[in-house]
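[1] got a predicted structure here, sequence first:
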Amino acid sequence: MDGPVMVERDADAVEIGAVIIGDELLSGKRRDRHHAHLTEALAEKGLELSWIRIVGDSARLLTQTFRETLASGAEVFSFGGIGATPDDRTRACLSEALERPLQRHPEFVDLLERRFGDEAYPHRIRMAELPEGASLIPNPINGVPGFSCERHHCVPGFPSMAEPMVRWVLDQRFPQRNAEAGSVEESLILQNTTESSLVPVLEAMEAAFPDLRISCLPRMDRNAPRVELGVRGPRARVTEAHARLRQSLIEAGFLTH
């Protein structure tokens, strides 16, 4: 079975997004489970999710979404909408966004014919109509594949199928990566402190470490303000930045040691 081209990239250069499709998610009829599974699979490769979109079954909105995600250059995982019913619009909308025709993928046709026989026609065979140039993503659960096209990886809406298919794609795209290649985070908590009082310290940190993510998460702890500060990025840089942050907080009077 053909698959995504193997490409090894630096984590900092990889933007990874997710498009989760279905009116039932927007209405609250079902709850999304793909987000948690995807972030877990990405973490095993030392990668992170950059953004996520939940889109209904509107062809217009889905096509526009794909135009935007294609323009981003990101690796995108798309969940749902690849079945054979009229509301399964992922294939057609991605095809329109790509400005490429839908074509029956010969290997996909063969898989459907071998699995379903005469019952592959006239409806199930529609699942084999993919955007020109698409490659298949194997489905270890029921054998009906997803597909990849232009860094967009389209898998079923069923989490039990989607999860192993996502992991297969990640193994193909990032074969040498593991969790050790990813970002780390160090944090500290300040009691009886407001986020606004920390602005000068945080601005200085962002100026000194523009390659890292400096976060400030305020909380209320028994009616007392509490702030969690975080530094995230490559291990060596995070260690350096965390030491600088602690020293800055001591100098500003927020910490005593």
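    Received it, and whenever you're ready, just let me know what you need. Numbers count the residues shown, from 1 in each chain.
[2] all contacts plus neighbour counts: C-alpha atoms, from now on.
    Will do.
[3] and the strands in the protein?
    16-21, 51-55, 75-79, 102-104, 129-131, 135-137, 146-149, 152-155, 184-191, 213-221, 224-233 (DSSP state E).
[4] adding mean neighbour count and distance to E163, write these out as JSON lines.
    Shown next, in JSON lines, are the strands of the chain (neighbours: other Cα atoms under 10 Å; distance: least, Cα to Cα, whole Å):
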{"stretch": "strand 16-21", "mean neighbour count": "23", "distance to E163": "13"}
{"stretch": "strand 51-55", "mean neighbour count": "15", "distance to E163": "16"}
{"stretch": "strand 75-79", "mean neighbour count": "24", "distance to E163": "10"}
{"stretch": "strand 102-104", "mean neighbour count": "16", "distance to E163": "25"}
{"stretch": "strand 129-131", "mean neighbour count": "24", "distance to E163": "21"}
{"stretch": "strand 135-137", "mean neighbour count": "23", "distance to E163": "12"}
{"stretch": "strand 146-149", "mean neighbour count": "24", "distance to E163": "12"}
{"stretch": "strand 152-155", "mean neighbour count": "26", "distance to E163": "9"}
{"stretch": "strand 184-191", "mean neighbour count": "15", "distance to E163": "24"}
{"stretch": "strand 213-221", "mean neighbour count": "15", "distance to E163": "28"}
{"stretch": "strand 224-233", "mean neighbour count": "18", "distance to E163": "26"}
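[5] what's the closest of those to L61?
    strand 51-55 (7.3 Å; Cα to Cα).
[6] okay, one more to line up with it:
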Amino acid sequence: MTPDSTPLSTSDLRPGFRLIIVGDEILSGKRADKHLSKVIELLKARGLALDHAEYVGDDPERITAVLKRAFESGDVVFSTGGVGATPDDHTRQCAARALGVALALHPQAKELIKQRMQDMALEQGKVYDATAVENLHRLNMGVFPLGARVIPNPYNKIPGFSVAQVHFLPGFPVMAWPMIEWVLDTQYAHLFQTQAWLERSVIVMGAMEVTLTPLMERLEQQHPGIKVFSLPSVDHSQWGRHIELGVKGAPELVASAYAALMAGLALFDLKLGPELVRT
């Protein structure tokens, strides 16, 4: 188990949160992924946590399989990348295939893309030509699976889209991140966890997790609402080989659980280091 100061509801109270990152450029190392850490941050700010993350290259069969699992999961899923209109962009088509539905130009997306093209023409001092080949091609970015809903893009108006609880966004962070925030704040605010949350832990020197597992299990059984975590380290610059062992939950529950944890550790011949508190 790993520590996380973000409160988690049980699965029957909220869906999980997933992230799918699409693109050969990430897997090849040409670009470094920035979405994972940011999505964790955005969720944590709302009292939520990321439950699953997955990377997939620009292979239509793999993308389709990943998206099929996403639709079937019942989780809230954010998928970044592959929603453009170039030959290596497959996400829109794969989403439709995973759902077993057709693709169609979304009326609202069409209007937003036209607005963007008009803005571009104005910026360049040109007259917007709706029949120009490049402008007709850009409309492909608004071709979504039937039944999709638009996600507004505050950066350049080119929208993303949602189907059920799976949300499709561009790969560019400057676009994707505010779009993710919009989805969270407009569709999932009822899931936000705003109650106080506390985490207390202690550094345990030289112990093995297997030795401490019975104590951890007993704490969770005897203290409902508390989560016990263990974070081992083998080469810490200050504490060397150690385990950070702790409990987290509502402050009024943490105090008694942590006292029980320390009492349990006292039965072992262990060297304890600093005690840590996170809110």
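    The structure has been received and is ready for your questions. On a predicted model such as this, the values are computed, not experimentally measured, just so you know.
[7] if we can go back for a sec, now the strands of structure 1 in a markdown table, with distance to C93 of structure 1?
    Shown next, in a markdown table, are the strands of structure 1 (distance: least, Cα to Cα, whole Å):
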| stretch | distance to C93 of structure 1 |
| --- | --- |
| strand 16-21 | 12 |
| strand 51-55 | 12 |
| strand 75-79 | 12 |
| strand 102-104 | 10 |
| strand 129-131 | 9 |
| strand 135-137 | 17 |
| strand 146-149 | 13 |
| strand 152-155 | 12 |
| strand 184-191 | 37 |
| strand 213-221 | 35 |
| strand 224-233 | 36 |
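[8] so what's C216 of structure 1 up against?
    Taking Cα atoms under 8 Å, 6 or more residues apart in numbering as the criterion, C216 of structure 1 is in contact with 195, 227-230.
[9] tell me which of those residues is nearest to E99 of structure 1?
    G230 (43.1 Å).
[10] map the closest one across to structure 2 for me.
    G230 of structure 1 maps onto G246 in structure 2, with residues paired by TM-score structural alignment.
[11] please name the nearest non-neighbouring residue to its match.
    Distance criterion Cα to Cα, 6 or more residues apart in numbering; nearest residue to G246 of structure 2, sequence neighbours excluded, is S201 at 3.7 Å.
[12] tell me the counterpart of that neighbour in structure 1.
    In structure 1, S201 of structure 2 lands on S187 (TM-score structural alignment).
[13] isn't that match up against V231?
    Yes - the pair S187 of structure 1 / V231 is scored as a contact, 6.3 Å apart, by Cα atoms under 8 Å.
[14] identify the contacts common to the two.
    Both S187 of structure 1 and V231 are contacted by H242, under the criterion Cα under 8 Å, 6+ apart.
[15] who's in contact with the helix or strand hosting D119 of structure 2?
    Element membership of D119 of structure 2, judged by DSSP states H and E, is helix 107-123. With Cα under 8 Å, 6+ apart as the test, helix 107-123 of structure 2 has contacts from 127-128, 130, 135, 138-139, 141-143, 150, 156-159.
[16] conserved subset of the contacts of C216 of structure 1 in structure 2?
    Shared contacts between this structure and structure 2 among the contacts of C216 of structure 1 (both residues aligned by TM-score structural alignment, their matches' Cα atoms under 8 Å) comprise 195, 227-230.
[17] which members of the residues you listed are the farthest-apart pair?
    Among those, E195 and G230 lie farthest apart (Cα to Cα), at 12.7 Å.
[18] residues near the corresponding residue of structure 2 for P164 of structure 1, how many?
    Aligned counterpart of P164 of structure 1 in structure 2: P178 (TM-score structural alignment). For P178 of structure 2, the count of nearby residues is 16 (other Cα atoms under 10 Å).
[19] contacts only, for the match of G230 of structure 1.
    So G246 of structure 2 contacts 3, 199-202, 228-230, 258, 261 (Cα under 8 Å, 6+ apart).
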